[in-house]
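> Structure of the sequence below:
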Amino acid sequence: MSAEQPELSRLRRDYAERAIEVTELTSAPEPLFARWFAEVDAVARKSDASWFEANAMVLTTADAEAHPSSRTVLLKGYGPEGFTFYTNLRSRKGRQIAANPNVSLLFPWYPLQRQVAVQGAVAPVPDAESDGYFASRPRGAQLGAWASEQSETIPDRAWLDRRLAEFDARFPDVVPRPAHWGGLRVRPDSVEFWQGRPDRLHDRILYVRDAAAPHGWRVERLSP
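Below is the predicted model of the structure:
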């Protein structure tokens, strides 16, 4: 181990005594996700946790050759139909999703020593839904959606600043939604709820979509 590398064993922490109780389990994953999200959002809103965004999620995609890539995006809606986010559809993730719609999501909710892992397929949201969300964005974010050729190589920051100024002048009033920008929704095939527990004997509850199961979901407990 090099002199500059910290001793990683010193970073080990014990987890709090929390559990996923049987009484918490729901017939489908969405109600349990909603409860957990409300709890972690309450923590995120505290001043001492202002660094943390409850709706931040790691999106992993893969191209047609199964080469994966991951990045953090922001959840903008969830419900029985799935998990929704918005992006430039010409970006690397947009191109990969077009080639291979199967993705995973990970919500790393560190303050509560929890994570939620989702696997499913992506489909675009209706144009009207994308239009509505785009109209709700701040003007700067709207212009940024036009200015950024997301994931493409650019010469320097000044190029981006010029592009922003150009579109600011082009759209002095209402900024329309670019055709290459819109919403994507992940319809889950499985959702795993993970709760850290002492001695690395964590709780793992897996919901698997199953048409033959009651309410369309099979619920399993996994070994840690």
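
> CA only for contacts and neighbour counts going forward, please
Will do.

> State which strand of this structure is the longest.
Longest strand in the chain by number of residues (criterion: DSSP state E): strand 181-195.

> Remind me which helix or strand residue 165 belongs to.
helix 157-170 (DSSP states H and E).

> Quick check: buried residues in that helix?
Residues of helix 157-170 classed as buried by neighbour count (16 or more other CA atoms under 10 Å): 160, 163-164, 167-168.

> if we can go back for a sec, tell me how far the longest strand of the chain lies from the chain's centre.
8 Å (CA atoms, centre = their mean, to the nearest Å).

> before we move on, back to that, dump the buried residues of helix 157-170 into TSV; add distance to residue 84 as well.
Converted to TSV, the buried residues of helix 157-170 look like this (distance: CA to CA, whole Å):
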residue	distance to residue 84
160	27
163	28
164	26
167	27
168	28
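
> Now show me the structure for the sequence below, then we'll compare the two:
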Amino acid sequence: MSLTTELPADAARGPIPDTAEPYALFEEWMAEAVAREPNDPNAVCLATSTADGWPSARMVLLKGRDEQGFVFYTNEQSRKGDELLSNPRAALCFHWKSTRRQVRVEGTVERVTAAESDAYFASRSRGSRIAAAASDQSRPLATRADYAARVAALEAANPGETVPRPPHWGGFRVLPARIEFWQDMPFRMHDRLVFERLGEGWSTGRLFP
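Just a heads-up that it's a prediction; the model follows:
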């Protein structure tokens, strides 16, 4: 049987093109996901671990990407915040079912600047800022009503549009040491292109599926 017969309409695409750096390719794939994913194309699974290596993973939203790395925001007193501060290494996994692609990122982690955190916090809706400030994220909650009461109290204390950013709420940037692009291909002959940090540039190669 030919390896090009009986394929879904968009599965006949060729392998991932060779390129010297990963970021332009990531932006291209993200743009296609934005056009095709029904919800949150910037959703990404974030994996962290404790100082002694106990892992955990959860979904977060990517809120920025530049030549340094990939940025997300959270309560630094949450479980992921505690783990990132005690063991500043993380992995990200983007999976877009609509495009049948995946990107994996591994690297060290740093805090973004206070100015970056202030700017992003201010860009959120007032309700989202109130909810974030009212939450002791990942800590035990006796009843949902207790959280609602905290939200109501903060709304009353901050009647205007300005809601101060809590000092323990901010951003983290994953500084990639490795980025892998995975693309679905016919008959499970998937294509994998990997980039590994090499000084100021990248080494590249392909992996068996």
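
> Fetch the TM-score of the aligned pair.
The TM-score (TM-score structural alignment, normalised by the length of the second structure) is 0.92; 201 aligned residues with a CA RMSD of 1.5 Å.

> circling back: just give me the closest of the buried residues of helix 157-170 of the first structure to residue 203 of the first structure.
The shortest approach to residue 203 of the first structure among the buried residues of helix 157-170 of the first structure belongs to residue 160, at 46.2 Å (CA to CA).

> Tell me which residues touch the closest one, please.
By CA atoms under 8 Å, 6 or more residues apart in numbering, the contact list for residue 160 of the first structure reads 147-148, 154.

> can you pick the most crowded of those residues?
Per-residue neighbour counts (other CA atoms under 10 Å) across those peak at residue 147, which has 19 neighbours.

> and residue 123 of the second structure, how many residues sit next to it?
11.

> Need the counterpart of it in the first structure.
Under the alignment (TM-score structural alignment), residue 123 of the second structure pairs with residue 136 in the first structure.

> again, but for residue 66 of the second structure
Per TM-score structural alignment, residue 66 of the second structure is aligned with residue 79.

> Equivalent analysis for residue 186 of the second structure, please.
Going residue by residue (TM-score structural alignment), residue 186 of the second structure aligns to residue 198.

> Check residue 52 of the second structure too.
So, by TM-score structural alignment, residue 52 of the second structure is matched to residue 65.

> Without its sequence neighbours, what residue ends up closest to the spatially most central residue of the first structure?
When CA atoms, centre = their mean is applied to the first structure, the residue found nearest the centroid is residue 57 (2.9 Å). The shortest distance from residue 57 of the first structure to any non-neighbouring residue, by CA to CA, 6 or more residues apart in numbering, is to residue 107 (4.7 Å).

> Residue 43 of the second structure now?
The shortest distance from residue 43 of the second structure to any non-neighbouring residue, by CA to CA, 6+ apart, is to residue 61 (4.5 Å).

> quick one: the one you found and residue 190 of the second structure, what's the gap?
26 Å (CA to CA, to the nearest Å).

> what do we get in the second structure for residue 104 of the first structure?
Using TM-score structural alignment, residue 104 of the first structure sits opposite residue 91 in the second structure.

> how about that match, secondary structure?
strand (DSSP: H, G, I helix; E, B strand; the rest coil).

> Tell me the spacing between it and residue 149 of the second structure.
Counting by CA to CA, the gap from residue 91 of the second structure to residue 149 of the second structure is 36 Å.

> What ranges does the second structure have for its strands?
In the second structure, the strands defined using DSSP E lie at 43-49, 55-61, 64-65, 70-75, 89-96, 101-111, 169-183, 191-198, 201-206.

> quick one on the thing from earlier: can you redo the contacts of residue 160 of the first structure as CSV, where the extra columns are distance to residue 43 of the first structure?
Shown next, in CSV, are these (distance: CA to CA, whole Å):
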residue, distance to residue 43 of the first structure
147, 34
148, 33
154, 38
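
> Can you tell me which of the strands of the second structure is nearest to residue 31 of the second structure?
Residue 31 of the second structure sits nearest to strand 89-96 of all the strands of the second structure, at 11.4 Å, using CA to CA.

> so how much does the closest one differ from the first structure once superposed?
Taken over the aligned residues, the distance from strand 89-96 of the second structure to the first structure averages 0.4 Å (mean CA distance after the TM-score superposition for the first structure).

> on that earlier part again, let me have the strands of the second structure in CSV, extended by distance to residue 11 of the second structure.
Formatted as CSV, the strands of the second structure follow (distance: least, CA to CA, whole Å):
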stretch, distance to residue 11 of the second structure
strand 43-49, 23
strand 55-61, 27
strand 64-65, 28
strand 70-75, 29
strand 89-96, 14
strand 101-111, 11
strand 169-183, 10
strand 191-198, 12
strand 201-206, 19
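
> quick one: the nearest residue to the match of residue 104 of the first structure once chain neighbours are set aside and residue 27 of the second structure, what's the gap?
Closest residue in space to residue 91 of the second structure, ignoring its immediate chain neighbours: residue 106 at 4.4 Å, by CA to CA, 6+ apart. According to CA to CA, residue 106 of the second structure stands 17 Å off from residue 27 of the second structure.

> The two: which is more packed in?
Neighbour comparison, residue 106 of the second structure and residue 27: the larger count goes to residue 106, with 20 against 12 (by other CA under 10 Å).

> Need the counterpart of residue 223 of the first structure in the second structure.
By TM-score structural alignment, residue 223 of the first structure lines up with residue 208.

> so where in the second structure does the helix holding residue 165 of the first structure end up aligned?
Aligned by TM-score structural alignment, helix 157-170 of the first structure corresponds to residues 144-157 of the second structure.
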